[in-house]
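Peer 1: I'll drop the sequence and a predicted model, then ask my questions.
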Amino acid sequence: MTDTKPLALVTGASSGIGFELAKQFVQHGYDLVVNAEDAGLEQAATLLRTDGAEVTAVQADLRTPQGIEQLWTRVQALGRPLDAAALNAGVGEGGAFIDTDWAKDLEIMQLNVVSTAALMKLVLTEMTRRNAGRLLVTSSIASTQPGSYQAVYNASKSFVQSLTEAVQDELKDSAVTITSLMPGPTDTHFFARAHMLTTGMGKGPKDSPEDVARHGIEALLAGEKKVVAASLAVKAQEALNRVLPDSVKAAGNRVLAKPRD
C-alpha cells in the first residue's frame, strides 16, 4: 500500500452494503482493508482494485475471537494510521424466538454485538491516541423497535445503537467522529440468509445498497452522528418510531417479519 492515501477498514465487505461502502471509500481516494468470512471477498477485492485502490483482503470469521485478532493484526501490520473504519458485518435470522436454533442466535450475538464492540474499542483506541479518525457503525432502523419474529437481530442492533451513542458522548470533545448508519430493508442477501424471503419484509420494497452506502459515507465525511438511509419511507418510519409505544412497534414488526404461507 502507498502511504500517500488515507486508509479505511470495512467489515462485511464481500457484498451488499459493505461492498458498496468499500466502493464509496475508493471513490473518495482511500486505500482499503476489507474483511468478510466468505470466499466472495477475493472477488470483491479484485473489483475494488480496478478503481486504483490498494486493497488488502482479510478473510476471517469475526464470530470468533481468533477472527477479530486476525483482522486487527493485519491492520496493524500495515504500519499506517487508520483514517476511517466502517463496522458493517452483521447477520440476522427470522422466526419465533422459541423456534430458532440457539447456535444461530449465538452467532448473531457474536457477530453483531461482540465483534462490533471489540473492533470499536480497538479502532477508537488507535484513533483517539492520534486524536484523528472517522468511524461508521452500521446499526439499523430495527434498533428502534422490538423485533417480533426476529427478536435477537433487533436486540443486537439496539445494543449497537446504544453503544454507539454512548461512546459518541464520551468522545464529544475529541476530533474523532462516530456516525451511526441506520438503514431500513435493503436489497441485499440478508433476507435470504435470514430465511425471511416469505415474509412481508422480505417481499416488500427495499432500498438499494448503493444509496444506503452513499448516504452513510457522506454522513461519515461530514462528521454527522446519525443518518437514516436511504428512502423517505425509512426516514418516516424512524421518525414515527420515536413516538409510538413499544407494544405497537412490536406488533408492526410481527406483521412484517412473521413467515407467510
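Peer 2: Received the coordinates, thanks.

Peer 1: switch to C-alpha atoms for all contacts and neighbour counts from now on
Peer 2: Noted.

Peer 1: ok, the residue nearest to residue 228 when sequence neighbours are not counted - contacts?
Peer 2: Among residues not flanking residue 228 along the chain, residue 182 sits closest, at 4.7 Å (CA to CA, 6 or more residues apart in numbering). Each residue near residue 182 by CA atoms under 8 Å, 6 or more residues apart in numbering is listed here: 138-141, 226-229.

Peer 1: where do the strands sit along the stretch 151-261 of the chain?
Peer 2: Per DSSP state E, counting those that start in this stretch, the stretch 151-261 of the chain carries strands over the ranges 177-183, 226-229.

Peer 1: name the helices or strands packed onto the last one?
Peer 2: So that's strand 226-229. strand 177-183, helix 209-222, helix 232-241 (3 or more CA pairs under 8 Å, 6 or more residues apart in numbering; DSSP states H and E).

Peer 1: contacts for that strand next, please.
Peer 2: 141, 179-184, 211-212, 215-216, 219, 234-235, 238.

Peer 1: again, only this time at 6 Å
Peer 2: 179-183, 212, 235 (CA atoms under 6 Å, 6 or more residues apart in numbering).

Peer 1: ok, now stretch 159-170?
Peer 2: So stretch 159-170 is contacted by residue 139 (CA under 6 Å, 6+ apart).

Peer 1: what residues sit buried inside that stretch?
Peer 2: Using 16 or more other CA atoms under 10 Å as the test for burial, stretch 159-170 gives 159-161, 164, 168.

Peer 1: so where's the longest helix in the protein?
Peer 2: As assigned by DSSP state H, the longest helix anywhere in the chain is helix 151-170.

Peer 1: can you give the distance of that one from its chain's centre?
Peer 2: Centre-to-centre, helix 151-170 and its host chain are 12 Å apart (CA atoms, centre = their mean, to the nearest Å).

Peer 1: structure B:
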Amino acid sequence: MNRKNQYALITGATSGIGYELAKLFAKDGYDLVMVSRNHDELQAKANEFKSYGINVITMAKNLFTQDDAFSLYSELKLNGISPEILVNDAGQGVYGKFQNTDIHREVDIINLNIVSVIILTKLFLKDRLAKGSGRILNLASIASKAPGPWHSVYHGTKAFVLSWSEAIREELKDSGITVTALLPGPTDTDFFNKAGMNESKILEDKDNLMSPEQVAVDGYKALMNGEDKVISGLTNKLSVAMTNITTDSMAAHRMGEMQKPMNEK
C-alpha cells in the first residue's frame, strides 16, 4: 500500500518502545515526524530510518513544557504537514516513597505523561476530524490497572491515560478516528534507569522483562486493527486479570511488594 506523505508523529522516538514503533512505521512506508529532547540522537536515528526510503522530520522538543507541545503542532501546520497517526509514547516515572520524592520532578512527569499527551491529542483531533481519518496510540501501562506504591505518581498518570483514552474513543466512534491504548508491563528499556528504579525488586530477574520490539509489534498490530487496547505479554495479561478480581487495597499491597527496594524486608 502506498503510504507516501502519510506521516506518523511519534514522541519519545529515539529509544525504547518509541524507537521500535518508529522502525515499524518506517518499514511499512510511513513518513515520520520524530520528537525527542536530544537533537543529536534525533539526527542519528533519522539517518537510520531514511535508509527505508521515507521522509523523516525531526523536532527537538521538551514535552515537560506546554509551550513545546503547542509549538510542535504549529510548526507542522506551517509546513503543511498533517500526521495521519499520533503515537504518544514519551513518558517517565520517579521511584521512591511519595513523602521523599522531589515534587518538581513529579510535576514534570505529570506534564510529560498527561499534559503534553492531551495537548498533542487535542491538536491532532482539531486537524484530523475534518479529514475523517486518523489513528492514535497512547502508551498506558499495566500500571494503569493497579495502584503503585513506590511508584505512585507514575501509576496515577497511566490510570489517567487509560481512562481518558477509553472515553475519547467512545466520543470519536463515528469520526473515522480510532484510539488505542498500549499496556506493556516491565520492559527492557532505559525507563527504570531514568526513574531511579534500579534497586527495585521488579528488576531482580531481568529475564522477565519484555523486549521493546515485542511490545511495539503488539501495539502496532492493535493500532492498525483499530482495537481499543492491548496488554502486551501473557504474564502481563495474567497480572491484570489478577488485579481485576482483587480489591484495590490488595492490588496496592501486591504491587508494593513487587516494587519495593531489594533491601527492604
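Peer 2: Nice, I can see it. What you are looking at is a predicted structure, and each value in this text was computed from that prediction instead of being measured.

Peer 1: hang on, the earlier thing: winner for burial among the helices and strands packed on strand 226-229 of the first structure?
Peer 2: strand 177-183 (a mean of 27; mean count of other CA atoms under 10 Å).

Peer 1: that one to helix 151-170, inter-axis angle?
Peer 2: Per axes from the mean of the first three to the mean of the last three CA atoms, to 10 degrees, the angle that strand 177-183 of the first structure makes with helix 151-170 is 150 degrees.

Peer 1: now strand 177-183 of the first structure, how far from the chain's geometric center?
Peer 2: 9 Å.

Peer 1: now the angle from that strand to helix 209-222?
Peer 2: 160 degrees.

Peer 1: mean shift between strand 177-183 of the first structure and the second structure?
Peer 2: When the second structure is overlaid, strand 177-183 of the first structure sits 0.6 Å from its aligned residues on average, using mean CA distance after the TM-score superposition for the first structure.

Peer 1: what span of the first structure lines up against stretch 100-112 of the second structure?
Peer 2: Under TM-score structural alignment, the alignment places stretch 100-112 of the second structure onto residues 99-111 of the first structure.

Peer 1: buried residues, the matching stretch. List them.
Peer 2: Applying 16+ other CA under 10 Å to stretch 99-111 of the first structure flags 100, 105, 107-111 as buried.

Peer 1: of those, which is the nearest to residue 60 of the first structure?
Peer 2: The nearest member of the buried residues of stretch 99-111 of the first structure to residue 60 of the first structure, counting by CA to CA, is residue 111 at 11.7 Å.

Peer 1: the spatially closest residue to the closest one that is not a sequence neighbour and residue 163 of the first structure: what is the separation?
Peer 2: Leaving aside its chain neighbours, residue 111 of the first structure sits nearest to residue 63 (4.7 Å; criterion: CA to CA, 6+ apart). For residue 63 of the first structure, the distance to residue 163 of the first structure (CA to CA, to the nearest Å) stands at 19 Å.

Peer 1: now for residue 252 of the first structure: what does it line up with in the second structure?
Peer 2: Residue 252 of the first structure maps onto residue 254 in the second structure, with residues paired by TM-score structural alignment.

Peer 1: so residue 176 of the second structure touches residue 131, yeah?
Peer 2: No. Using CA atoms under 6 Å, residue 176 of the second structure is not in contact with residue 131, being 8.7 Å away.

Peer 1: what ranges do the helices span in the second structure?
Peer 2: Under DSSP H, the second structure gives helices at 16-27, 39-50, 66-78, 103-110, 116-128, 152-171, 191-195, 212-224, 234-244, 248-259.

Peer 1: can you list these in a markdown table and add distance to residue 205 of the second structure?
Peer 2: A markdown table is the format used below for the helices of the second structure (distance: least, CA to CA, whole Å):
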| stretch | distance to residue 205 of the second structure |
| --- | --- |
| helix 16-27 | 19 |
| helix 39-50 | 29 |
| helix 66-78 | 37 |
| helix 103-110 | 27 |
| helix 116-128 | 32 |
| helix 152-171 | 21 |
| helix 191-195 | 13 |
| helix 212-224 | 17 |
| helix 234-244 | 14 |
| helix 248-259 | 12 |
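
Peer 1: mind checking which of the ones you listed is nearest residue 5 of the second structure?
Peer 2: Going by CA to CA, the one of the helices of the second structure nearest residue 5 of the second structure is helix 16-27, 12.0 Å.

Peer 1: off-centre distance for the closest one?
Peer 2: Centroid displacement of helix 16-27 of the second structure relative to its chain, using CA atoms, centre = their mean, is 12 Å.

Peer 1: what about the residue nearest to the spatial centre of the first structure, distance to residue 197 of the first structure?
Peer 2: By CA atoms, centre = their mean, the first structure has its centre lying nearest to residue 88, at 2.4 Å. Computed as CA to CA, the residue 88 of the first structure to residue 197 of the first structure distance reads 22 Å.

Peer 1: then residue 92 of the first structure?
Peer 2: Taking CA to CA, one finds residue 92 of the first structure at 12 Å from residue 197 of the first structure.
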